[in-house]
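# here's a sequence, model it:
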Amino acid sequence: MFTGIVEEVGRVVAIEHHEGRSVLTVQAQTVLEGTRIGDSIAINGTCLTVTALTPTTFTVEMVPETLRRTNLGDLVVGSGVNLERSLTPHSRMGGHFVQGHVDGTGEVRHIRTEGDSRVVLFSAPENVLPHIVPKGFIAVDGVSLTVVERLDDGFSVAFIPHTLAHTIAGEYREGTRVNLEADILGKYVANIVKQYMTQP
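Modelled structure (predicted):
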């Protein structure tokens, strides 16, 4: 479980593709503190298990399902990635509950500057759209954000300068593919209601 508050932006230093899996190595600093092999780190909002550590890097393995469902297959050496360690009992809850289970990917459709903020319009797949609520939560590349407006085929959010400077959101361009995770509470409610609606 995560909060959607990015701790740092790491940089991809190596990618190896093997039959049935890919191995990703990321250079980092903050998220390495106290991290052990077997711990979970969210990379662009995707919960992955640390399989190797050095003083300056950590390594994770990705299976085909992860690459199909997320934007991690788009990464190249040098790519920036949002990083967050999993919650502990003593962590502050500054964002919202993020599982690190990506529901699907969207795409940056439009970017406009509004004062000191940057309003970004994202497309969203059909399985994510029903769970998007204006002023509700959504995780974009693992960043906890508030939905400004929900549209028929997407949604918009407003990035403050701090978020732009401390996550990969500052690198977004039209066409950038992003990982999306809808609010877990909305998904549970929708699932329960659906069961009642289908009962005779």
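
# all contacts plus neighbour counts: C-alpha atoms, from now on.
Will do.

# show the contacting residues for residue 24.
12, 14-16, 59-62 (CA atoms under 8 Å, 6 or more residues apart in numbering).

# setting aside sequence neighbours, what's the nearest residue to it?
Leaving aside its sequence neighbours, residue 24 sits nearest to residue 15 (CA to CA, 6 or more residues apart in numbering; 4.7 Å).

# which of the residues in stretch 170-190 are buried?
Going by neighbour count (16 or more other CA atoms under 10 Å), the buried part of stretch 170-190 is 172, 177-184.

# where along the chain do the helices fall?
64-69, 161-166, 184-198 (DSSP state H).

# what's the closest of those to residue 88?
helix 184-198 (18.6 Å; CA to CA).

# which residues does that closest one contact?
Counting by CA under 8 Å, 6+ apart, 97-99, 131 sit against helix 184-198.

# so how far is it off the chain centroid?
Chain-centre distance of helix 184-198: 23 Å, with CA atoms, centre = their mean, to the nearest Å.

# do the same with stretch 114-124
17 Å.

# which residues does that stretch contact?
So stretch 114-124 is contacted by 104-113, 153-161, 180 (CA under 8 Å, 6+ apart).

# follow-up on the earlier one: which ones among the contacts of residue 24 map onto strands?
Those of these mapping onto strands are 12, 14-16, 59-62, per DSSP state E.

# is there a quick ChimeraX command that grabs whichever of those are buried?
Applying 16+ other CA under 10 Å to the ones in strands among the contacts of residue 24, the buried members can be selected in ChimeraX as follows:
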select :12,15,59,60,61,62
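
# show me where this protein has strands.
Read by DSSP E, the chain holds these strands, from start to end of the chain: 8-18, 21-27, 40-43, 46-53, 57-62, 80-85, 104-114, 117-123, 137-140, 143-150, 154-159, 177-182.

# so which elements touch the first one?
With contacts defined as 3 or more CA pairs under 8 Å, 6 or more residues apart in numbering; DSSP states H and E, strand 8-18 has these neighbours: strand 21-27, strand 80-85.

# one more to line up against the first:
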Amino acid sequence: MFTGIIEEIGTLRRVYRQGKAMMLTVGARKVLEDVALGDSIAVNGVCLTVVAFDSESFTADVMPETFRQTNLGELASRSRVNLERAMGAKKRFGGHIVQGHVDTTGRITSRIPEENAVVFTVEPEDKDVLRYVLPRGSIAIDGISLTVIRVTEREFAVSIIPHTLAETVLADKGAGEQVNLETDILGKYVERLLTFRKGDEGGSASHNAKKGGLTEAFLAENGFL
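Presented below is the predicted three-dimensional model:
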């Protein structure tokens, strides 16, 4: 689990591709201070497992499913990436609960300065995720914990303060570029619990919701009434 507070920007040193599988070697410093084999490090918001490391870099595998669902496939040697170690038990919770499990990618549609901030508007590739996005709610963009300022049927916007822009790879990105999106875990689990039906174990939450959703009969059957 992560908090969405980026610890440092790393630099991709090597990319080895074999079909839709990848192995990444990332140059870093801070996230290596207490690293061990098997540790989790979020790279642009994607939870990856450390399989090798030295004093200046770590290496992680990217499986085909991760390749398909994230923007890691667009990375090239010398690309800058956001890095965050998994949250320690005694660490302050400065952002929100981030799993490192990307829901979909999105495209930045605009980047507009506003006084001391910059407003980014993002259009998700999978529009269904917008049901989990709400004004003043949280979302992770390339692993960065951000607050949503508005939502439409096609896109959402966040406002970035100068510190966040300077300390993350969003400083490098503009309209047309791809980012990883992870919505707030709370909404997804609430929806799944409220729409689950026995026999629908393989169905998605949105599919099950269409089959009935939360009803008075369901509440009574499960002891709520």
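
# nearest residue to the middle of the second structure?
residue 182 (3.5 Å; CA atoms, centre = their mean).

# that residue: what's it in contact with?
Residues in contact with residue 182 of the second structure (CA under 8 Å, 6+ apart) are 45, 98, 100-104, 139-141, 143.

# if we can go back for a sec, from the contacts of stretch 114-124 of the first structure, list just the buried residues.
104-109, 111, 154-159, 180.

# nearest to residue 7 of the first structure, of the helices and strands packed on strand 8-18 of the first structure?
Short answer: strand 80-85, nearest of those by CA to CA, at 5.3 Å.

# okay, the angle between the closest one and strand 8-18?
Relative orientation of strand 80-85 of the first structure and strand 8-18, computed by axes from the mean of the first three to the mean of the last three CA atoms, to 10 degrees: 100 degrees.

# what separation do you get for the closest residue to residue 26 of the second structure other than its chain neighbours and residue 98 of the second structure?
The shortest distance from residue 26 of the second structure to any non-neighbouring residue, by CA to CA, 6+ apart, is to residue 12 (4.5 Å). According to CA to CA, to the nearest Å, residue 12 of the second structure stands 22 Å off from residue 98 of the second structure.

# swap in residue 65 of the second structure?
19 Å.

# next, the distance between the ends of stretch 134-143 of the first structure.
This stretch, stretch 134-143 of the first structure, spans 17 Å end to end (CA to CA).

# buried sites along it?
Result for stretch 134-143 of the first structure [16+ other CA under 10 Å]: buried residues 136-143.

# can you check stretch 14-32 of the second structure too?
Buried residues in stretch 14-32 of the second structure, counted by 16+ other CA under 10 Å: 14-15, 21-28, 31-32.

# make TSV out of the helices and strands packed on strand 8-18 of the first structure and add distance to residue 147 of the first structure.
Below are those laid out as TSV (distance: least, CA to CA, whole Å):
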stretch	distance to residue 147 of the first structure
strand 21-27	30
strand 80-85	19
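
# which one, of the ones you listed, ends up nearest to residue 41 of the first structure?
strand 80-85 (4.6 Å).

# tell me what that closest one is packed against?
Using 3+ CA pairs under 8 Å, 6+ apart, strand 80-85 of the first structure sits against strand 8-18, strand 40-43.

# tell me the average deviation of it from the second structure after fitting.
Taking mean CA distance after the TM-score superposition for the first structure, the mean distance separating strand 80-85 of the first structure from the aligned residues in the second structure is 0.3 Å.

# chain center to that strand: distance?
9 Å.

# quick one, that strand and strand 143-150 angle?
Counting by the same axes, to 10 degrees, strand 80-85 of the first structure lies at 110 degrees to strand 143-150.

# so which bit of the second structure is strand 80-85 of the first structure matched to?
Aligned by TM-score structural alignment, strand 80-85 of the first structure falls on residues 80-85 of the second structure.

# quick one: contacts of the matching stretch?
2, 4-12, 31, 40-45, 142-143, 168-169.

# filter those residues down to the buried ones.
Going by neighbour count (16+ other CA under 10 Å), the contacts of stretch 80-85 of the second structure have 2, 4-6, 8-12, 31, 40-45, 142-143, 168-169 buried.

# please report how far residue 90 of the second structure lies from residue 123 of the second structure.
On the measure of CA to CA, residue 90 of the second structure and residue 123 of the second structure end up 36 Å apart.

# more crowded one of those two?
The neighbour count for residue 90 of the second structure versus residue 123, taken as other CA atoms under 10 Å, is higher for residue 123 (22 against 6).

# name the nearest residue to the more buried one, sequence neighbours excluded.
residue 155 (4.3 Å).

# tell me who's in contact with the equivalent of that neighbour over in the first structure.
Residue correspondence to the first structure (TM-score structural alignment): residue 155 of the second structure is matched to residue 154. Applying CA under 8 Å, 6+ apart to residue 154 of the first structure gives the contacts 121-125, 129.
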